[in-house]
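1. What follows is a predicted protein model with its sequence.
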Amino acid sequence: MRVIAGDFKGRQLMSVPTHKTRPTTDKVKEAVFHVIGPYFEGGKALDLFAGSGGLGIEALSRGAESCIFVDQQPKAIQTIYDNIKKLDIEERVEVFKTDAMRAIKAAGKRELTFDYIFLDPPYNKFSYKDLMEALLENDLIAESATIICEHDASEEIPEEVGHLKRLKTDYYGSNIGVSIFE
């Protein structure tokens, strides 16, 4: 697993040493960032179900100014810390060991908003509709935000959630789907 482009292009990232986490493949990561914009001029990212932190780190490498990483698995949290230390980006990130809904509520209380939100939960375990409704209810979505959902290819993803509209869904292999909302 590596950073595809930007400031940290080619740098290797550690993956979480457990079967409970499924890393986003380099192929999928490259395709996602090709769609949402190869490079960013600032912006804040939220990487829920962060695993190793690969998606948020890719966003930082491509110009996002900061990222909050959330995961509830202790090994994932340690891996995120190891990866951000390796890249010397501690001052641009926050890391929280908690579940996604609790993190969403906490970010809402802090009145945070995000330009890029990565939702990559364990397949078929969370409702993307519920997650996006919680993001909307807690006012976490910046005006021109992009939400990226990685999901099982067979999973039903809504066309709309509140004012969020699905722009596209792409499939990679037989089991990976990526849906992008704005």
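-> Received the coordinates, thanks.
2. Please count neighbours and contacts with C-alpha atoms only from this point.
-> Will do.
3. Which parts of this structure are helices?
-> Ranges of helices within the chain are 26-36, 54-61, 74-87, 100-109, 128-137, based on DSSP state H.
4. Quick one: list the elements packing against the longest one.
-> I take that to be helix 74-87. Contacts defined by 3 or more C-alpha pairs under 8 Å, 6 or more residues apart in numbering; DSSP states H and E place helix 74-87 against strand 66-71, strand 93-97.
5. nearest residue to residue 41 other than its sequence neighbours?
-> Computed as C-alpha to C-alpha, 6 or more residues apart in numbering, the closest residue to residue 41 that is not its neighbour in sequence is residue 63, at 5.7 Å.
6. if I read this right, that neighbour contacts residue 38, doesn't it?
-> No - assessed by C-alpha atoms under 8 Å, residue 63 is found out of contact with residue 38, at 9.4 Å.
7. More neighbours: which of these two?
-> Applying other C-alpha atoms under 10 Å to residue 63 and residue 38 shows that residue 63 carries more neighbours, namely 18 against 15.
8. Enumerate every residue touching the more buried one.
-> Counting by C-alpha atoms under 8 Å, 6 or more residues apart in numbering, residue 63 makes contact with 6, 39, 40, 41, 42, 43.
9. And here is the other one:
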Amino acid sequence: MRVISGSKKGRLLKAVPGQNTRPTTDKVKESMFNIIGPYFDGGWGLDLFAGSGGLGIEGLSRGLEKVLFVDHHPKAIETIRSNLATCQLMDFAEVYKNDWRRALKIIIHRKIVFQVIWLDPPYKKIKHYHEILQMVNDYRLLENGGSLVCEHSSDMSLPDTYGLLNKMKTTRYGSIALSIYKMGSTSP
């Protein structure tokens, strides 16, 4: 696993030990960033269910100003911190060992609005996607035109709209799919 573009291109990233996380492949990551960016001129990102932190680190490498990383597994938190240190990005990150609901409540209280949110919960937890999409919409956690990227099982489908969130694209890569929403945009 590595950073594939931007200021930290080529840096190797550690995976979370064990079988509980599935790092996003380079092919899927490259496709994702080509759709949502591929580069950023500042803005904040949220890597929810961050695992190794690879998506948020890629976002920082590609120009995001700051990324919040959230995961509730201690080994994931250790791995995120190690990967941020390897890439010399600790000053541009906040790392939280927290449940996603609690983390979103804190973000809402802090009134943080993001340019991009990555959402990659365990694939069997379809309910999580709906709850999170609802919260992102209701509390306007994305900037107008901001992107929400859902990585999920390819046999699962997400709704075309969630309030002001409109699905722009769903792409499948074998057993993995990406559904990408934009805040305040109309679907094609």
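-> Everything's here; your move. Everything quoted here is computed from the prediction, not taken from an experiment.
10. And the TM-score between them?
-> The TM-score (TM-score structural alignment, normalised by the length of structure 1) is 0.97; 181 aligned residues with a C-alpha RMSD of 0.9 Å.
11. coming back round to it: include mean neighbour count and distance to residue 94 of structure 1 when you put the helices of structure 1 into TSV, please.
-> TSV is the format used below for those (neighbours: other C-alpha atoms under 10 Å; distance: least, C-alpha to C-alpha, whole Å):
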stretch	mean neighbour count	distance to residue 94 of structure 1
helix 26-36	15	21
helix 54-61	26	11
helix 74-87	18	10
helix 100-109	17	11
helix 128-137	17	18
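12. what separates the lengthiest strand in structure 2 from the chain centre, distance-wise?
-> When structure 2 is parsed with DSSP state E, its longest strand is strand 142-153. Strand 142-153 of structure 2 sits 8 Å away from the centroid of its parent chain (C-alpha atoms, centre = their mean, to the nearest Å).
13. in that strand, what's buried?
-> Residues of strand 142-153 of structure 2 classed as buried: 142, 143, 144, 146, 147, 148, 149, 150, 151, 152, 153 (neighbour count, 16 or more other C-alpha atoms under 10 Å).
14. How much space separates the first one from residue 182 of structure 2?
-> It refers to residue 142 of structure 2. With distances taken as C-alpha to C-alpha, to the nearest Å, residue 142 of structure 2 is found 9 Å from residue 182 of structure 2.
15. Over to the second one?
-> Taking C-alpha to C-alpha as the criterion, residue 143 of structure 2 is separated from residue 182 of structure 2 by 9 Å.
16. before we move on, what about the last one?
-> As judged by C-alpha to C-alpha, residue 153 of structure 2 and residue 182 of structure 2 stand 20 Å apart.
17. Residue 180 of structure 2 and residue 169 touch, don't they?
-> Yes - assessed by C-alpha under 8 Å, residue 180 of structure 2 is found in contact with residue 169 at 5.4 Å.
18. Could I get the contacting residues of the residue nearest the centre of structure 1?
-> For structure 1, the residue nearest the mean C-alpha position is residue 118 (2.4 Å; C-alpha atoms, centre = their mean). Residues in contact with residue 118 of structure 1 (C-alpha under 8 Å, 6+ apart) are 45, 46, 47, 48, 55, 56, 147, 148, 149.
19. Looking at those residues, spot the one nearest residue 21 of structure 1.
-> Of all the contacts of residue 118 of structure 1, residue 48 has the smallest distance to residue 21 of structure 1: 12.6 Å, by C-alpha to C-alpha.
20. my read: the closest one touches residue 116, true?
-> No - if you go by C-alpha under 8 Å, residue 48 of structure 1 and residue 116 don't touch, sitting 10.8 Å apart.
21. Mind listing the shared neighbours of the two?
-> Shared contacts of residue 48 of structure 1 and residue 116, defined by C-alpha under 8 Å, 6+ apart, are absent.
22. Just want to know which of those two has more residues nearby.
-> residue 48 (27 against 24).
23. Map the more buried one onto structure 2.
-> When structure 2 is aligned by TM-score structural alignment, residue 48 of structure 1 is paired with residue 48.
24. my guess is its match meets residue 122, correct?
-> No - judged on C-alpha under 8 Å, residue 48 of structure 2 makes no contact with residue 122 at a distance of 11.3 Å.
25. so what's the closest residue to residue 17 of structure 1 other than its chain neighbours up against?
-> Setting aside the residues directly before and after it, residue 17 of structure 1 is nearest to residue 75 in space (C-alpha to C-alpha, 6+ apart), at 7.0 Å. Shown in contact with residue 75 of structure 1 (C-alpha under 8 Å, 6+ apart): 16, 17, 18.
26. What subset of the residues you listed is buried?
-> Applying 16+ other C-alpha under 10 Å to the contacts of residue 75 of structure 1, the neighbour count classes residue 16 as buried.
27. so which of the contacts of residue 75 of structure 1 persist in structure 2?
-> By both residues aligned by TM-score structural alignment, their matches' C-alpha atoms under 8 Å, these still in contact after alignment to structure 2 are 16, 17.
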